[in-house]
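Undergrad: turn this into a structure:
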Amino acid sequence: MSEAPRKSRQVIRGIDASGGHPVEYRFSHARNGNRHLMVVFANLFAPDDYGWATGILDNLRSNILWIRDRFDGGNTYYLCKDMDFAVERSVIGLISKVVDALGLTPGDVTLWGSSKGGSAALYFGLRYGFRNIVASVPQLAIGTFVRDVYPDTGRHMLGEAMAPEDVRTLDAVLPDLLAAGANPDANIYVVSSPQDEQYSSQVEPFLDLLQRYENFNFIFSESPFITDHGKVTQRNTPPLLGIAYLLVEGIAPRLGVARHGYEEPDGDRSAIDSFLKSTSVVQRAFAAPVVTAPASHDLLPVTGARFAGHAPGAVRVSIWEKGKYLASAPVAEDGGWTWVRDTPWSAGEHLVRLFAVDPNGYQSERTDVLFTVSEHVMAHSPGQDAGYTAAAAPGGLSAPLVRWPEYHGQLPTSQVTFQGVAVGAAHVGFRENGVFLAACEVAPNGQWTWEPGWLWAEGVHTVEVVAADAVGAESPATPVVFAVTNAAAGATPAGH
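TA: Now for the predicted structure:
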């Protein structure tokens, strides 16, 4: 599924489920054939666990891969869950597939992140040999930090006990890579500040190890406007973006030889397009949910309308209207689902869109349901799937419900079509001022439509609509009052 955020940069969402953990991602193609990939990791408070995904990177010309840090319901620093490093293997698997599909090498990649995202950028960059690493206010002693500062994340990564030996293991993953001189040719950019409360414990003790790297660059901000950890990245966003633009162009901001203009406008994108399609969050092979109630074009009450259906293989059905999320309905083991809105519907026509979601987060194609809500419709009784109940003659038919024209509707046309529902009826008849106008047949599902075939005179009209069964027994009448505001001069309906 694609979305168009600010500045109209198309973003494609997907899930790579080939590893031990499904990895959710967002991807945006490069502009003008730029031959570079920016991989973005998220901090602890990133919206929806995607970092730097609010449009701030939209002007970059490179490909951008945002990776979500949400595994089994929690953050993991992209490393481990319960000390199982299958998370790391799944993440590097996704990155490698994208790099290969783009026809790039690790030298064409920049890893980017702040806070825990900065830690991930350092770790994956050093361990897997990526050329450029930009890490703002990272934590390098990860185990101690999550145990002491964010224990919920600590328990998710280390296990409930947060055993001391596991804390030490996580504390060592980054320092051990630095001490070993992993990826010695990397261009490393680290941002920190003495005003960052984490600096003295999470960055300063490891500067000697970082300074062994020939291309290590340390941006040390001492602005009086920096008051805490979160402000360091905010105050340094302009220079950080400047570094990003240069790295994307193949220029590491340091003296030496640099390559510029690394572009391929007509490059073959078939491999990356194939990968994106195969891992798209919307999978065509995953059947769209079936809606058994309400029926299409049903007339529903303001409250109490029951939605139901089937979605085999799904764990939930997501329900939306006009791009706004309404609810999620859990799916039972047999595939059935139901939902009743807990707030009233507004009167009028509604188009609700639904899709199924499987255990890995993949989504089905969409199902649309069109229905009309009327204040003149009473809620159905429990267990009844019909969209309405209405007044009925003793032992007889319910009065027909008229969907169109709306009660007291203002119609700017003299060609009026009548539509509605009359469950159990064979015919629906129409009268105005006691004069019979016409009758129409009722479909087996109760739907009926009548097109008079004449022009109605301008002004207010009151038409009585009556249902009749196969033997001629009639229901109570439903009055419909509407006004024609733009009729042809002198036009009158037949019988007037």
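Undergrad: please count neighbours and contacts with C-alpha atoms only from this point.
TA: Fine.
Undergrad: make sure W337 is indeed in a strand.
TA: Yes. Judged by DSSP: H, G, I helix; E, B strand; the rest coil, W337 forms part of a strand.
Undergrad: now show me the structure for the sequence below, then we'll compare the two:
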Amino acid sequence: MPRATSNGRQIITGIDTSGARPVEYRFAHAKKGNRHLTVVFANLAAPDDYGWSTGVLDDLRSNILWIRDRFDGGLTYYLCREMDFSVESSVAGLIARVVRALGLTPDDVTLWGSSKGASAALYYGLRYGFRNIVACVPQLRIGTFVRETYPKVGRSMLGEGLPEENARVLDSILPDLLAAGAGREANIYLVSSPQDEQYPTQIEPYLEMLRHYPNFNYLHSESPFVREHNQVTVRNVPPLLGIAYLLVEGIAPRLGLTRHGYEEPDRDTSAIDRFLGETARVKAEGAFAAPVVVRPAQGGQLPRTGWRVTGSAAGAVRVSLWEKGKFLGSPPVAADGTWSWEPAKPWATGEHRVKIFAVDPAGAHSVTTEVAFAVAEGAAPTGPAPADDVPTGALAAPVVRSPMAYERIAGGAVRFTGLAPGAAQVGFRAGGTLLGGSPVAVDGRWAWDSGWPWQEGRHTVEVFAVDAAGNESSPTPVLFAVAHVTAGTTPYGY
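TA: From the prediction side, this is the model:
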């Protein structure tokens, strides 16, 4: 059910499961028909991993989308989990769907965040072409920062051992965008202070690149009451909120009045209502059956490895598994209604309670099924053992770096690139037809160009990995659009 803020504004919560990673969100409708969207990213200390969610934005008149940074139980800067950038594509997909459902464009969107959230706001704004970015004390060398300052977050993003080469990859993503002039027309509002201990390494080296942006605004905060990183945001809440209110009204402070009274109180809201209903609604008992769990048996005992969670879910396209609020996985449901899932790591010994709900083709959720079982070293499995049980360690689905999710590609040439560690080759299918394949290099990289011009319009291509023994991974779907024009690419041409 929706909950209300202190001033009565309803907050709708939901999970968008249409991407590779389920993305949890909160949403508040605009007041008085305001035609703007503010997307809020969380900092490291945000309550429940939702940023600026304590009521400080209650009076903002725009639509507000808060996105939770919690994927597989870890923080990600909205970028990657153990260098798997499907987090980024899933978050970008959620934003794109909300923007489209509201009938807006990237010019009608403000990305907002502080610290970790500021880094995300800057990254998504520059890469995906949003017009307004409000970033308070971001980190621009993300990899080094999480590796040295927050190793727990570093392990979540970089992987065990905090590999230095992975840190270098994350260090480069924001500076590379700035050097390339990405999002050059964006209105950027950056807040920082020389009293922030991160300023010499995370901000100052990049100010010159930012100054090349014609609409860059720098709020340099100096005060005897500011002595550390977190205090910069606290001391600058009033001006930050002032910027937000002006942007919502169509006023970019540096450029002067661009639009005011941006309201359509009688506008049709059926598209956003439908999206919220599909992602936030749990269908009533009997309308959509809860999934059935075949294994593990209720109250059963199992070893740490060598088995799958299996079951059936009639009418579903996927199921979603959770334990103690942590997302475990979202396996697809086969045509015959069966599904199975295995963890990437051995189960911890002890008692487990896994909650599972089904997702139908429209994105609605069933009521939840809970299964309780125990895991013990060397335990003999109890309960039914499906014939299709296979050992853990199956080949992972490939990571696709390009095309980006919902990218609009000018011209007919489409080049696919990505990673598939452990695979010998990757293959490409569309509508069940094999399009081609590409070998995988020793370091897991692959690239493929079809060699023919793609037809104008929308395309869905499934990319799958194949190991040396001929075993095939589950596919990674790639959705993009081709336009035979000369304009630049944008994720909103889809």
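Undergrad: quick check: TM-score for this pair?
TA: Overlay of the two chains. TM-score (TM-score structural alignment, normalised by the length of structure 2): 0.60; 315 aligned residues with a CA RMSD of 2.9 Å.
Undergrad: give me the secondary structure label for the residue nearest to the spatial centre of structure 2.
TA: Residue closest to the average C-alpha location in structure 2 (CA atoms, centre = their mean): V91, at 2.5 Å. What three-state DSSP gives for V91 of structure 2 is helix.
Undergrad: mind listing what it touches?
TA: Contacts for V91 of structure 2 (CA atoms under 8 Å, 6 or more residues apart in numbering) come out as 23, 78.
Undergrad: cool, and V461 of structure 2?
TA: V461 of structure 2 sits in contact with 428-431, 477-479, where contact means CA under 8 Å, 6+ apart.
Undergrad: got a quick PyMOL command for the buried subset of those?
TA: With 16 or more other CA atoms under 10 Å as the burial test, the buried ones among the contacts of V461 of structure 2 are selected in PyMOL as follows:
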select buried, resi 428+429+477+478+479
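Undergrad: tell me where structure 1 has helices.
TA: Using DSSP state H, the helices of structure 1 run over residues 86-101, 116-128, 142-148, 151-158, 164-179, 199-202, 207-210, 229-235, 237-248, 270-278.
Undergrad: let's have these in TSV, adding distance to R13 of structure 1.
TA: Formatted as TSV, the helices of structure 1 follow (distance: least, CA to CA, whole Å):
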stretch	distance to R13 of structure 1
helix 86-101	13
helix 116-128	20
helix 142-148	29
helix 151-158	25
helix 164-179	30
helix 199-202	33
helix 207-210	35
helix 229-235	26
helix 237-248	22
helix 270-278	8
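Undergrad: among those, which is the most enclosed?
TA: Most buried of these, by mean neighbour count (mean count of other CA atoms under 10 Å): helix 116-128, with a mean of 25.
Undergrad: between that helix and helix 86-101, how many degrees?
TA: Inter-element angle recorded for helix 116-128 of structure 1 and helix 86-101: 70 degrees (by axes from the mean of the first three to the mean of the last three CA atoms, to 10 degrees).
Undergrad: return the residues in contact with the spatially closest residue to W448 of structure 2 that is not a sequence neighbour.
TA: In this structure, W448 of structure 2 finds its nearest non-sequential neighbour in F416, 5.1 Å apart by CA to CA, 6 or more residues apart in numbering. Shown in contact with F416 of structure 2 (CA under 8 Å, 6+ apart): 400-403, 447-449.
Undergrad: reformat those residues as JSON lines; add distance to T338 of structure 2, neighbour count and secondary structure.
TA: As requested, these are arranged in JSON lines below (distance: CA to CA, whole Å; neighbours: other CA atoms under 10 Å; DSSP: H, G, I helix; E, B strand; the rest coil):
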{"residue": "V400", "distance to T338 of structure 2": "27", "neighbour count": "24", "secondary structure": "strand"}
{"residue": "R401", "distance to T338 of structure 2": "30", "neighbour count": "16", "secondary structure": "strand"}
{"residue": "S402", "distance to T338 of structure 2": "31", "neighbour count": "15", "secondary structure": "strand"}
{"residue": "P403", "distance to T338 of structure 2": "31", "neighbour count": "19", "secondary structure": "coil"}
{"residue": "A447", "distance to T338 of structure 2": "33", "neighbour count": "18", "secondary structure": "strand"}
{"residue": "W448", "distance to T338 of structure 2": "33", "neighbour count": "17", "secondary structure": "strand"}
{"residue": "D449", "distance to T338 of structure 2": "35", "neighbour count": "14", "secondary structure": "strand"}
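Undergrad: understood, closing this out.
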